[in-house]
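1. This is the structure alone, sequence omitted:
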């Protein structure tokens, strides 16, 4: 994630900022320019200080303080991220509103990456399998089935209970996971969407996928039952990024996709801060790095891994100094790096073949039903 600068006073800004803390200017994110713009009001529109000849309105979800993105004046009501919402929770509940805002913060960070990569982003108005989100709460009836986070034919369901830190930590411990975040959920589930979009119908890519991850035609339901019944294989850490990745090739891909996005965006943040590592020990070549490249356009996965390994060692050490768990508690084995290379090449292939982000027109009626 890049850093931004107020065009009025030069104050450093961050992605979620709504206003400049120094000069008070209203801020809005313009996805097409990848910039957080300082704005001045002009009637019922807003004009960026650096391009006053252009006019914008805020995404409609600004009304609930769930979005700070801009849309062109006269354009769609919802921004590039929010136009994919199919269902949001019942906002008459204060707790639902607070949780939905946190869910949207994570989702907008996801879309920052997807737009940076230029990946296809069809909506349900564009395609029956377009990317859509149901962000819903568990039913009040304690005996009713709980909402499960997951993906089906382009529809990603997120249980907003995951926005509650205590609830998410309880689920993390209950499922024996070392890492569980809202952003991680979004990155994992959208991996399933892009498997359908970029791998499933491409014979060449599908053949390479099967050589790298295994045969996805293995019965998925039975594979998950087997995983929960028997646990992962004893050598899973040699071949998979997580224990859950070992359950089925689809989950292996989604986990790997999520970690690729973790790596690229975190390196982007480190680069924005100009981070360099030069440990003061005699033989520290393996621990040194200088992140002076654009991680989103890196030519090969090797450059990413070369910078990522020492960075994670450093930040994990910093966390331990604060008495916290490792920030990145994962091991990248040679097999996992090969899989990350597949994801890297897949994204580059999508770019090179001219697949571009689709900015769909606003649908005639967007279903935002209480749930």
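-> Received the coordinates, thanks. Please read all numbers here as calculations on a predicted model, not as lab measurements.
2. rest of the way, CA atoms for contacts and neighbours
-> Fine.
3. And the strands in the stretch 151-300 of the chain?
-> 155-159, 276-277, 289-290 (DSSP state E, counting those that start in this stretch).
4. Pipe these into JSON lines and attach mean neighbour count per row.
-> Formatted as JSON lines, the strands of the stretch 151-300 of the chain follow (neighbours: other CA atoms under 10 Å):
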{"stretch": "strand 155-159", "mean neighbour count": "22"}
{"stretch": "strand 276-277", "mean neighbour count": "16"}
{"stretch": "strand 289-290", "mean neighbour count": "17"}
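5. quick one: buried residues of the longest strand along the chain?
-> Ranked by residue count under DSSP state E, the longest strand found in the chain is strand 35-42. Of all the residues in strand 35-42, those buried under the rule 16 or more other CA atoms under 10 Å are 35-39.
6. try it against this one:
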């Protein structure tokens, strides 16, 4: 995620801001410019400051304070590039559902931001059957009815509304023995399944996938039963970024995809702040880091991992000073870095052709295997 600034008064802004508190201008995110735009009313729409001869309006979901994205005034549809993927939203007559939906939409919009910056294919269910769409569902009111489970079915991703309740999500994290559980993490994991379909299965790369992640033809249901019964092997961190990643190659890919987006998006913000890490006690220089590249366009996974590990160590150290859990309590072993590299390569192959990037990637892939790296 990048930093944003009001071009009228210079105030720094959050991605979710709808109004500049310093100068009072209304704000809207314009995906085509990747910027929060200052708005001036013009008739029944708005004119974005600095964008001549064009008028915009807010996504229809702005009426519920869940979206600040803009759409061209002449566009026929009501919804922005992010909200057009919503298939089902909560019943807003329920007094508590709107607040939970607002939290879900914050995470979803940040997900779509990342997918757009990576130039990944982003078709909705209206574009084609099996396109990306979301159901945000509340648990049934009947006590004996099964609860909604967050999950995926081809392009349809279901997010349980209960996951927007911090106490409920923390309880589930503890019950499942997870190190980490967030709404944004759910979105990034579940969309990883969608991109397995797009970038692996439909693109004819299953053989290459199996060489890195294993045979996904193993019975998925039985694999999950075995995982929940016996748990992961003692040495699971050698090749997996999380315990759950050991349950099945599909879950391994989705977990790796999630962590790839975690790393890329956080590194972009680190670079936007001009942050650098250079510990005074690190005489070897191994923990020096400065993000002087665009991680959304990085040619080499090693550049990203090399920058990420010192940043993660610093974040964890700061959190511990505040009595909080580690921000990134995961180990990136050589085996995990290979898998991150596989995802990185898939993502950039899916982006518009860039001969320079492709040539560099080929040279990198012909080099030495990654060295060990860990955060813990």
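-> Nice, thanks for sending it over. Fair warning: this is a prediction, and the values are worked out from it, not measured in the lab.
7. Just give the TM-score of the two.
-> Laid over one another, the chains give 0.94 as their TM-score (TM-score structural alignment, normalised by the length of structure 1), with 353 aligned residues with a CA RMSD of 1.0 Å.
8. ok, average deviation of the helix or strand that the longest strand of structure 1 is followed by from structure 2?
-> Downstream of strand 35-42 of structure 1, the first helix or strand assigned by DSSP states H and E is strand 45-48. Compared with structure 2 after the fit, strand 45-48 of structure 1 shows a mean deviation of 0.8 Å (mean CA distance after the TM-score superposition for structure 1).
9. on average, how far is the next helix or strand after strand 45-48 of structure 1 from the matching bit in structure 2?
-> Per DSSP H and E, the first helix or strand lying C-terminal to strand 45-48 of structure 1 is strand 56-58. By mean CA distance after the TM-score superposition for structure 1, the fitted strand 56-58 of structure 1 averages 0.3 Å away from its aligned residues in structure 2.
10. What helices and strands are in contact with strand 56-58 of structure 1?
-> For strand 56-58 of structure 1, the elements it packs on are strand 45-48, strand 70-72, judged by 3 or more CA pairs under 8 Å, 6 or more residues apart in numbering; DSSP states H and E.
11. Return the most buried member of those.
-> When neighbours are counted by mean count of other CA atoms under 10 Å, the highest per-stretch mean among these falls to strand 70-72, a mean of 22.
12. for that one, packing partners?
-> Judged by 3+ CA pairs under 8 Å, 6+ apart, strand 70-72 of structure 1 is in contact with strand 26-30, strand 56-58.
13. How about the contacts made by residue 60 of structure 2?
-> By CA atoms under 8 Å, 6 or more residues apart in numbering, the residues touching residue 60 of structure 2 are 78-80.
14. Also residue 244 of structure 2?
-> Here residue 244 of structure 2 is in contact with 227, 232, 251-252, 255 (CA under 8 Å, 6+ apart).
15. circling back: reformat the helices and strands packed on strand 70-72 of structure 1 into TSV and put mean neighbour count next to each item.
-> Shown next, in TSV, are those (neighbours: other CA under 10 Å):
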stretch	mean neighbour count
strand 26-30	23
strand 56-58	22
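16. Among these, which comes closest to residue 337 of structure 1?
-> Using CA to CA as the measure, strand 26-30 is the one of those that comes nearest residue 337 of structure 1, at 33.6 Å.
17. The closest one vs structure 2, mean deviation?
-> Mean for strand 26-30 of structure 1 is 0.3 Å (mean CA distance after the TM-score superposition for structure 1).
18. Check what contacts that strand and list those residues.
-> 15, 17-20, 35-40, 58, 68-71.
19. Most widely separated two among the residues you listed?
-> Pairwise over those, using CA to CA, the maximum falls at 20 and 71, 19.9 Å.
20. check contacts around residue 145 of structure 1.
-> For residue 145 of structure 1, the contact set (CA under 8 Å, 6+ apart) comprises residue 139.
21. what's the nearest residue to residue 306 of structure 2 if we skip its chain neighbours?
-> Once flanking residues are discounted, residue 306 of structure 2 sits nearest to residue 289: 7.5 Å by CA to CA, 6 or more residues apart in numbering.
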